[in-house]
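>>> The sequence and its predicted three-dimensional model are supplied below.
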Amino acid sequence: MHGPATSGWLLVALCAATGAYCLLRLRSGVEEQRRTAGDEALMGFGMAAMAVPAAVYTPPQWAWPVYAVVFGAAGLRALWAARTGGHHLHHLVGASAMVYMAWAMAAAPGHGHGGSGLPPVTGALLLYFTGYVLLGGARLVPVPAVAGGPHPAGWGDRPELARACRLSMSIAMVAMLLTL
């Protein structure tokens, strides 16, 4: 992505850490956690790879279509899984955003949108992810714990950590779309 190297490296660290936590969630005892953890790990590591500052490493031209194919397949998988509900529609939008960014980077490496202003697709994705960040952040506001209430089996099974991962990846997506 284009932009300052410091913010690029912060995005790499955030996305890679989120991807690593999502890999740990694959061991969860909660089926829904396992079902979404792999998709979210792929998204986290893919975003980390895409966020590496262009001044440090510029992927070869063939890499962008590979990103598009990988995330296109992830989007199809999310579309298929969306029939059961859950966060799969969000995964579909995220995978579609990754395909869009990969094609934009392939079309104009080093130039972003070429000064043509904010394309409608970028604007729509920014609105979606900004809304997701605001709603997701509001959902993370702690509620008082009920004394003697159920405690999750492990930190990998805690739904608020999964929401925090989705929130951090959505924040990173906003940052990446702004620098596109």
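Sure thing, it's come through.

>>> make it CA atoms for all contacts and neighbour counts henceforth
Noted.

>>> So Gly148, which state does it fall into?
What DSSP: H, G, I helix; E, B strand; the rest coil gives for Gly148 is coil.

>>> tally of neighbours for it?
6 (other Cα atoms under 10 Å).

>>> got another, please set it beside the one above:
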Amino acid sequence: MHGPASPGWLLVALCAATGAYCLLRMRSTVEEQRRAAGGEALMGFGMAAMAVPTAAFTPPVWAWPAYAAVFGAAALRALWAARTDAHHLHHLVGTSAMVYMAAAMAASPAGAHVHGGSASGVPLLTGVLLLYFTGYVLLSGVRLLPAPGTAGPAGAGAATRAGAGAGPAVAWGDRPELARACRLSMGIGMLAMLLTM
């Protein structure tokens, strides 16, 4: 999981900043935002902790089973929540990927990098997760693009006028494009972590 120090620290910073923003989203007045933000904050901070370069800190032996237990519980919660909201299926895949990476780190020799080269089917699972998160990142990136007709000075002016006179402004923590950018950055982080397996 742990690659070179500089990219590792960039990944730690990205995931920690994403987790911090998700904590702020938990203060939202919108119930759906609060529910989603808690799981995303856990993912962000968990990914940040998992990405710390081994040159700076080598986790104790018990840390990887603890990661697997925490994210296993989060996966069960996401599975339960997916009964009523399909968005939680993505949380289920993400938390399951964290369990998989934690189990792979627990099974690897101390201080060794995880590479999915065994004959036990591990490369297949890594490949499936890489395909899923690549598709997710691409789709999330496309969703962040402005819709046709809203870009440019005329669209920006209309949006400003609508925001100024159409009622109360949306709090910055409740803005859907910021939540999408948060999810996109976590998807990119997950891709980076899976690539080192």
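Sure, I can see it. Only a predicted model underlies this, so the values are computations on that prediction, with no experimental measurement involved.

>>> Could you check how far the residue lying closest to Met47 of structure 2 once chain neighbours are set aside is from Val99 of structure 2?
Leaving out its chain neighbours, the residue that sits closest to Met47 of structure 2 by Cα to Cα, 6 or more residues apart in numbering is Cys15, at 6.1 Å. Distance of Cys15 of structure 2 to Val99 of structure 2, computed by Cα to Cα, to the nearest Å: 17 Å.

>>> Show me where structure 1 has its helices.
In structure 1, the helices defined using DSSP state H lie at 5-25, 31-51, 63-81, 88-107, 120-139, 159-179.

>>> Would you mind giving those helices as CSV with distance to Gly148 of structure 1 and mean neighbour count added?
CSV is the format used below for those (distance: least, Cα to Cα, whole Å; neighbours: other Cα atoms under 10 Å):
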stretch, distance to Gly148 of structure 1, mean neighbour count
helix 5-25, 25, 20
helix 31-51, 24, 21
helix 63-81, 35, 18
helix 88-107, 33, 21
helix 120-139, 22, 15
helix 159-179, 18, 20
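
>>> Which one, of the ones you listed, ends up nearest to Gly114 of structure 1?
Of all the helices of structure 1, it is helix 88-107 that lies closest to Gly114 of structure 1, at 10.1 Å by Cα to Cα.

>>> helices or strands next to the closest one in the packing?
Contact partners of helix 88-107 of structure 1 among helices and strands, from 3 or more Cα pairs under 8 Å, 6 or more residues apart in numbering; DSSP states H and E: helix 31-51, helix 63-81.

>>> got the helices of structure 1 as a markdown table, with distance to Val146 of structure 1 columns?
Shown next, in a markdown table, are the helices of structure 1 (distance: least, Cα to Cα, whole Å):
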| stretch | distance to Val146 of structure 1 |
| --- | --- |
| helix 5-25 | 25 |
| helix 31-51 | 23 |
| helix 63-81 | 34 |
| helix 88-107 | 30 |
| helix 120-139 | 17 |
| helix 159-179 | 16 |
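
>>> so what's the residue mapped onto the residue nearest to Met47 of structure 2 from structure 1 up against?
The alignment partner of Cys15 of structure 2 in structure 1, by TM-score structural alignment, is Cys15. By Cα atoms under 8 Å, 6 or more residues apart in numbering, Cys15 of structure 1 lies in contact with Gly44, Phe45, Met47, Ala48, Ser168, Met169, Ala172.
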